[in-house]
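Sequence and predicted structure below; questions after.
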Amino acid sequence: MNDELLIKFLLKETSEEESITVHKWLNASPSNESHFKQFKRIWESSKKLSGQSQVNGDEAWLRFKQRTATAKASPGPVVRSLKALQPWLKIAAVFVLIAAAWAVYSVLSPVTYTALASGNTISKQLLPDGSEVTLNKHAALSYASNFKRNRSIRLQKGEAFFNVAHDKSRPFVIDVDKVSVLVVGTSFNVKYFNGQTEVIVETGIVKVSLGKTEIALHKGEKAVIKNGTGKFRKAQNEDQLYNYYRSKEFVFNNTPLWRAAEVLNEAYGTQILIKDPAIKNRTINTTLRTTASLDYNLSIICDPLDIRFVRNENQIVLSNLIK
């Protein structure tokens, strides 16, 4: 389907036969209909832009005719006469100029963002570029509305795991407060809580920057950034507990009790306190399901360690058993 006929159709100046041709083309496939809708949006937007633009239709057509006249004067075979098509070529020439103005306007206009939030449930979403993001509970982020060419994300709060579609020409950038995380194609976990950003790399390489400072993280490495201080801490990731909201398991492997309490507090939205400092570094070796109740999981953790847990209003206090 040529653009000149579509322009005539939009102007309602097609003959009955031409209108039938366009309708048949539209009904032939969903992709044709999608192309026409986009074509129509540009056309309608061009009307608004034309009032603000300095482009003069007659001048554009005059330049167009001069170019075609030059082409006619140059050696070479003349394929067909342009005379019959001149009205529609004029429209097409103006349309191309306005469409170009629209493209520039689209690039220079402020980028809007689409919000994603998980609420009380874990949420898995497919982004427009084919990348996958899994949001932990109470996480919130937003991604650029033109994400297919501008892979920009803002993580406002919480935790998310990204499995990024590989594309060297368009880096994938996540902004967390003043921290930027840049990747091409990899998988990693980002957590933003209480003014602290944590990035853990599962596959590939991730670049993390704050101001002029930048570090590269490889598989199995993590960075912790205190956003207020601007200080980086890079280290090997020592456990798989960051992954509990995707794996549905708490994998405790020589895990200190204080670390187990930290993760359980996050997962269950509770406040577990270790009253006795002597027990905080006792280690745990077990795997528990996230779907089990907190009381059940605490009993599995505490019984072998001779620890008791007592509920005190909104708190759960862990202490040595009194014998």
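Right, received. Where do you want to start? Residues are numbered from 1 along each chain as shown.

rest of the way, CA atoms for contacts and neighbours
Will do.

show me the contacts for residue 246.
Remark: with contacts taken as Cα atoms under 8 Å, 6 or more residues apart in numbering, residue 246 is in contact with residue 134.

Give me the secondary structure label for it.
Using DSSP: H, G, I helix; E, B strand; the rest coil, the structure places residue 246 in helix.

From residue 309, how far off is it?
27 Å (Cα to Cα, to the nearest Å).

which residues in the stretch 51-200 of the chain form strands?
Using DSSP state E, counting those that start in this stretch, the strands of the stretch 51-200 of the chain run over 113-117, 123-126, 132-135, 140-144, 152-163, 172-176, 179-183, 187-193, 196-203.

The longest one - contacts with which helices or strands?
I take that to be strand 152-163. Applying 3 or more Cα pairs under 8 Å, 6 or more residues apart in numbering; DSSP states H and E, we find strand 152-163 packed against strand 132-135, strand 140-144, strand 172-176, strand 187-193.

got these as a markdown table, with distance to residue 275 and mean neighbour count columns?
Below are the helices and strands packed on strand 152-163 laid out as a markdown table (distance: least, Cα to Cα, whole Å; neighbours: other Cα atoms under 10 Å):
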| stretch | distance to residue 275 | mean neighbour count |
| --- | --- | --- |
| strand 132-135 | 32 | 21 |
| strand 140-144 | 33 | 20 |
| strand 172-176 | 34 | 21 |
| strand 187-193 | 24 | 20 |
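
which one of those lies closest to residue 285?
With Cα to Cα as the measure, strand 187-193 is the member of the helices and strands packed on strand 152-163 nearest residue 285 (23.7 Å).

So what's the gap between the closest one and the chain middle?
Chain-centre distance of strand 187-193: 13 Å, with Cα atoms, centre = their mean, to the nearest Å.

likewise stretch 316-323?
45 Å.

again with stretch 224-235
Using Cα atoms, centre = their mean, the offset of stretch 224-235 from its chain centre is 24 Å.

got it, and stretch 131-147?
With Cα atoms, centre = their mean as the basis, stretch 131-147 stands 5 Å off its chain's centre.

gap between the two ends of that stretch?
By Cα to Cα, the extent of stretch 131-147 from end to end equals 11 Å.

go on, stretch 222-239?
Across stretch 222-239, the terminal residues are separated by 11 Å (Cα to Cα).

Can you list the neighbours in contact with that stretch?
For stretch 222-239, the external contacting residues (Cα under 8 Å, 6+ apart) are 177-179, 195-201, 210, 217, 220-221, 252-253.

6 Å - rerun?
Stretch 222-239 is contacted from outside by 195, 196, 197, 198, 199, 200, 220, 221, using Cα atoms under 6 Å, 6 or more residues apart in numbering.

okay, now the second one: neighbour count?
In terms of burial, residue 196 registers 16 neighbours under the definition other Cα atoms under 10 Å.

With the third one instead?
Other residues near residue 197 come to 22 when the count uses other Cα under 10 Å.

here comes the other one, which I'd like you to weigh against the first:
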Amino acid sequence: MENYHTHIPYHLILGEIEQNLSGTEAEELEEWIKASAENLNIYNDLRSVDGQLDLLRFYQQTDSLAAWEKARAKMVAPVSKTQMYLWSGAIAAAVILAISVIIFRQRTVIVYETAYNETKQIILPDSSTIQLNQNSAISFNKNKYHKNRYIKLLKGEAFFSVVHNEAKEFNVETGNIIIRDIGTSFDIKMDSGFIQTIVSTGSVSMEYHPTGILKIHNTPKVILAANEMGVFNRKTKRITATTNLPAGLKSWQDKKLRYVETPLYIVLEDLRRIYGTRVILADSTFKTKTLTALLNNKSQEQILQIVATSLQLKLAVVKKDSIFILSR
């Protein structure tokens, strides 16, 4: 019997990422994950944003190197030229096959990513849409999407508008959280401490899956209706629901900001979320100053100039690092 504590089933983890595990394989992977806390940590690392690409490369490289080592061991004994040619050809074919598999897999899994101060709209094969906020990334398997509407939010924030299809639910995986939906619109935001889901229309199920494997039942979950928010605490592993929604929910999409006696630190947090703006306050007491203003479809430079003028502050820009400084 395999030692689940020492053997890492790269092929099963990769198969789960690409959604092509059989029932038996899924059970084998689940058994390995549950075998120890160390296995769960390894699994979560490999399922991370960087880990998924590293896993693909490492697993294929491991197979190729194993083939070389096996062949080299056989070559210790004297061999004929014919055997040498046969082995060399077989190894070359294996390497070519491995490279072909890498290229094929990379072409079937589509990744969309945004940079600093960039948003992007994505139209999925079923005409559902995703609006990506800055510094965000999603992925999906284009060859399997019509059978399994499954998206991964790898980092950042995205707004999903889902085409109704009762036969095929729409799933978004982010960390150990699965958002299940049939046809609605909702926003998902993830950071190091929390995963937040806000429903605009329809309803969704927000579920915690310790291993990320969808076959596990009886997992903690909440049902969220329109104008409700679910928050998953990564530390406590708990999901809570509330109707107390943050102001300016869609501001990063429509660039419409409205403030009434709003503390400056909240304004600056909105600018960081929407534009990626970095602002240094020369005096920490500035953060409690309040702003009343309507700021629609303006650039970050225009907004900060209005903020500075309204609060009787001076605005300076460090162009090299794109940092703004507010001082007296």
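Cool, the structure landed. It should be emphasised that the depicted structure is a prediction, and the values quoted were computed from it without experimental measurement.

TM-score of the superposed pair?
The TM-score (TM-score structural alignment, normalised by the length of structure 1) is 0.57; 209 aligned residues with a Cα RMSD of 2.8 Å.

closest one to residue 22 of structure 1 among the helices and strands packed on strand 152-163 of structure 1?
strand 140-144 (34.5 Å).

Find me the equivalent region of the closest one in structure 2.
Aligned using TM-score structural alignment, strand 140-144 of structure 1 spans residues 137-141 in structure 2.

Tell me where structure 1 has helices.
Taking DSSP state H as the criterion, structure 1 carries its helices at 3-10, 16-28, 30-52, 57-73, 86-108, 244-247, 257-268, 294-302.

now the shortest one: which residue numbers in structure 2?
In this case it means helix 244-247 of structure 1. Using TM-score structural alignment, helix 244-247 of structure 1 corresponds to residues 251-254 of structure 2.

Same question for the second one.
Against structure 2, there is no aligned range for helix 16-28 of structure 1 (TM-score structural alignment).

How about the fourth one?
When structure 2 is aligned by TM-score structural alignment, helix 57-73 of structure 1 has no counterpart there.

What is that helix packed up against?
Applying 3 or more Cα pairs under 6 Å, 6 or more residues apart in numbering; DSSP states H and E, one finds that helix 57-73 of structure 1 contacts no other helix or strand.

what comes up buried for that helix?
57, 60, 61, 65 (16 or more other Cα atoms under 10 Å).

Name the nearest residue to the second one, sequence neighbours excluded.
Spatial nearest neighbour of residue 60 of structure 1, chain neighbours left out: residue 94 (6.4 Å); criterion: Cα to Cα, 6 or more residues apart in numbering.

Kindly report the same for the third one.
Nearest residue to residue 61 of structure 1 in three dimensions, chain neighbours excluded: residue 90, at 5.4 Å (Cα to Cα, 6+ apart).

Now do that neighbour: how many residues are near it, please.
Other residues within reach of residue 90 of structure 1, judged by other Cα under 10 Å, total 19.

what do you get for the one 10 residues further on?
When neighbours are counted by other Cα under 10 Å, residue 100 of structure 1 registers 14.

how about it, what does it touch?
Counting by Cα under 6 Å, 6+ apart, residue 100 of structure 1 has no contacts.

and what of residue 59 of structure 2?
So residue 59 of structure 2 contacts nothing (Cα under 6 Å, 6+ apart).

how about a cut-off of 8 Å?
Contacts of residue 59 of structure 2 by Cα under 8 Å, 6+ apart are 10, 11.

which residue in structure 1 lines up with it?
By TM-score structural alignment, residue 59 of structure 2 lines up with nothing at all.

how close does residue 59 of structure 2 sit to residue 65 of structure 2?
Counting by Cα to Cα - residue 59 of structure 2 and residue 65 of structure 2 are separated by 10 Å.

What of residue 296 of structure 2?
Distance from residue 296 of structure 2 to residue 65 of structure 2, by Cα to Cα: 57 Å.

And residue 29 of structure 2, by the same measure?
Per Cα to Cα, residue 29 of structure 2 is found 24 Å from residue 65 of structure 2.

out of the two, which sits in the more crowded spot?
Higher neighbour count among residue 29 of structure 2 and residue 65: residue 29, with 24 against 14, using other Cα under 10 Å.

Apart from its neighbours in sequence, what residue is nearest that one?
residue 12 (6.2 Å).

Please settle this for me: is the one you found part of a helix?
Yes - the assignment for residue 12 of structure 2 is a helix, going by three-state DSSP.

Can you give me the distance of it to residue 116 of structure 2?
Noted for residue 12 of structure 2: a distance of 34 Å to residue 116 of structure 2, by Cα to Cα.

okay, these two: which has more neighbours?
Neighbours were counted for residue 12 of structure 2 and for residue 116 using other Cα under 10 Å; residue 12 has more, 18 against 13.

And the more buried one, what's its match in structure 1?
With TM-score structural alignment as the criterion, residue 12 of structure 2 has no equivalent in structure 1.

Residue 12 of structure 2 touches residue 23, doesn't it?
No - the pair residue 12 of structure 2 and residue 23 does not pass the contact test of Cα atoms under 8 Å, sitting 11.4 Å apart.

Please report how far residue 106 of structure 1 lies from residue 237 of structure 1.
Residue 106 of structure 1 sits 42 Å away from residue 237 of structure 1, going by Cα to Cα.

neighbour count winner among those two?
For residue 106 of structure 1 versus residue 237, neighbours defined as other Cα under 10 Å are more numerous around residue 237 (17 against 12).

Centroid-nearest residue for structure 1?
With the centre of structure 1 defined as its mean C-alpha position, the nearest residue by Cα atoms, centre = their mean is residue 143, 4.5 Å away.

Excluding covalently adjacent residues, which one is nearest to that residue?
Once flanking residues are discounted, residue 143 of structure 1 sits nearest to residue 153: 4.4 Å by Cα to Cα, 6+ apart.

distance between the ends of stretch 243-263 of structure 1?
11 Å.

residues of it that come out buried?
For stretch 243-263 of structure 1, a neighbour-count test (16+ other Cα under 10 Å) marks 243-246, 249-252, 255-261, 263 as buried.

before we move on, what about stretch 95-106 of structure 1?
Buried residues in stretch 95-106 of structure 1 (16+ other Cα under 10 Å): 95, 97, 98, 99, 101, 102.

Likewise for stretch 16-31 of structure 1?
Result for stretch 16-31 of structure 1 [16+ other Cα under 10 Å]: buried residues 19, 22, 26.

Out of the residues you listed, flag the one nearest to residue 6 of structure 1.
Each of the buried residues of stretch 16-31 of structure 1 was checked against residue 6 of structure 1 using Cα to Cα; the closest is residue 22, at 7.5 Å.

The closest one and residue 6 touch, don't they?
Yes - when contacts are counted by Cα under 8 Å, residue 22 of structure 1 is listed as touching residue 6 (7.5 Å).
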